[in-house]
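> let's see this in three dimensions:
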Amino acid sequence: MGSLHEKNEGNTKQYKNQLDEETLFIVSQTFKALSEPTRIKILHLLAERPHSVNEIAERLEMLQSTVSHQLSFLKNLRLVKYKREGTTMIYSCDDAHVMGVLEQMIDHAQHH
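Alright, predicted model coming up:
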């Protein structure tokens, strides 16, 4: 079984393509976003199609303030985006890679 750090003559060899601090931060923040059940529910719902804050709150039976707070967190990480339609903000997914990971994890959990 291999590891990121393999032994070479008693010394630890640095692995190729070492992650920089910015990449590590983004990855850890993305996993932090996906570690909260409310945010998972919101992202899963937005994977269907774009929704307004009110639609999300209604579908997930949550307070609008809770949904808005979580959407703000997800927007700051560029996991969701929004467009204005009149006075309504319509939210949608903004990162296909993260959504792919989320859907794979949901599939994994449901078939476990």
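> CA atoms for contacts and neighbours, from now on please.
Noted.
> what sits closest to residue 49 if chain neighbours are left out?
residue 92 (6.8 Å; CA to CA, 6 or more residues apart in numbering).
> quick one: what helix or strand has the one you found in it?
Per DSSP states H and E: residue 92 is located in strand 88-93.
> which parts of that strand are buried?
For strand 88-93, burial by neighbour count (16 or more other CA atoms under 10 Å) applies to 89, 90, 91, 92, 93.
> before we move on, what about stretch 29-44?
Neighbour-count burial for stretch 29-44 flags 30, 33, 34, 38, 39, 40, 42, 43, 44 (criterion: 16+ other CA under 10 Å).
> likewise for stretch 44-57?
In stretch 44-57, counting by 16+ other CA under 10 Å, buried: 44, 45, 46, 47, 50, 51, 52, 53, 54, 56, 57.
> next, the structure of the following sequence, for comparison with the previous one:
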Amino acid sequence: MVSDNFKILSDITRLKILQALYQRELCVCDLTAVLEANQSNISHQLRVLRSKNLVKFRKEGKMAYYSLADEHVVKMIEMGVEHATEKR
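So this is what the prediction gives:
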């Protein structure tokens, strides 16, 4: 449901994760450094984002690299930023 996606995006940590992944694919350790947050919190938020198909991951050895799930998520972020920075 659309309301579920907005609910997911209302959490500042999840939004920051999506914004970081908008720039490039990152592993959990990179996200913890960028967001200055603890690993367990980032991992938990990534599980929430994965459950709603907003992010995907790929394994490379023991490392998991996360990225935005598809172009729809990219558009949601771009539209949100555009709306927030729009002059009124």
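> circling back to that earlier point, by how much does the very next helix or strand once past the strand holding residue 92 of the first structure deviate from the second structure on average?
Using DSSP H and E, the helix or strand that follows strand 88-93 of the first structure in sequence is helix 96-110. By mean CA distance after the TM-score superposition for the first structure, the fitted helix 96-110 of the first structure averages 1.7 Å away from its aligned residues in the second structure.
> next, the angle from helix 96-110 of the first structure to strand 88-93.
On the basis of axes from the mean of the first three to the mean of the last three CA atoms, to 10 degrees, helix 96-110 of the first structure is oriented at 70 degrees to strand 88-93.
> helices or strands up against helix 96-110 of the first structure?
helix 37-48 (3 or more CA pairs under 8 Å, 6 or more residues apart in numbering; DSSP states H and E).
> where in the second structure does the helix it packs on align, residue-wise?
Using TM-score structural alignment, helix 37-48 of the first structure corresponds to residues 12-23 of the second structure.
> how far does that stretch sit from its chain's centre?
Remark: stretch 12-23 of the second structure is offset 4 Å from the chain centroid, using CA atoms, centre = their mean, to the nearest Å.
> can you check stretch 25-34 of the second structure too?
Counting by CA atoms, centre = their mean, stretch 25-34 of the second structure is centred 11 Å from the centre of its parent chain.
> still on that earlier bit, possible to save the buried residues of stretch 44-57 of the first structure as a markdown table with distance to residue 80 of the first structure?
A markdown table is the format used below for the buried residues of stretch 44-57 of the first structure (distance: CA to CA, whole Å):
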| residue | distance to residue 80 of the first structure |
| --- | --- |
| 44 | 11 |
| 45 | 12 |
| 46 | 9 |
| 47 | 10 |
| 50 | 10 |
| 51 | 11 |
| 52 | 12 |
| 53 | 12 |
| 54 | 16 |
| 56 | 13 |
| 57 | 16 |
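> show me which pair in the buried residues of strand 88-93 of the first structure is furthest apart.
Comparing every pair within these by CA to CA identifies 89 and 93 as the most remote, at 13.3 Å.
> kind regards, and thank you for your time.
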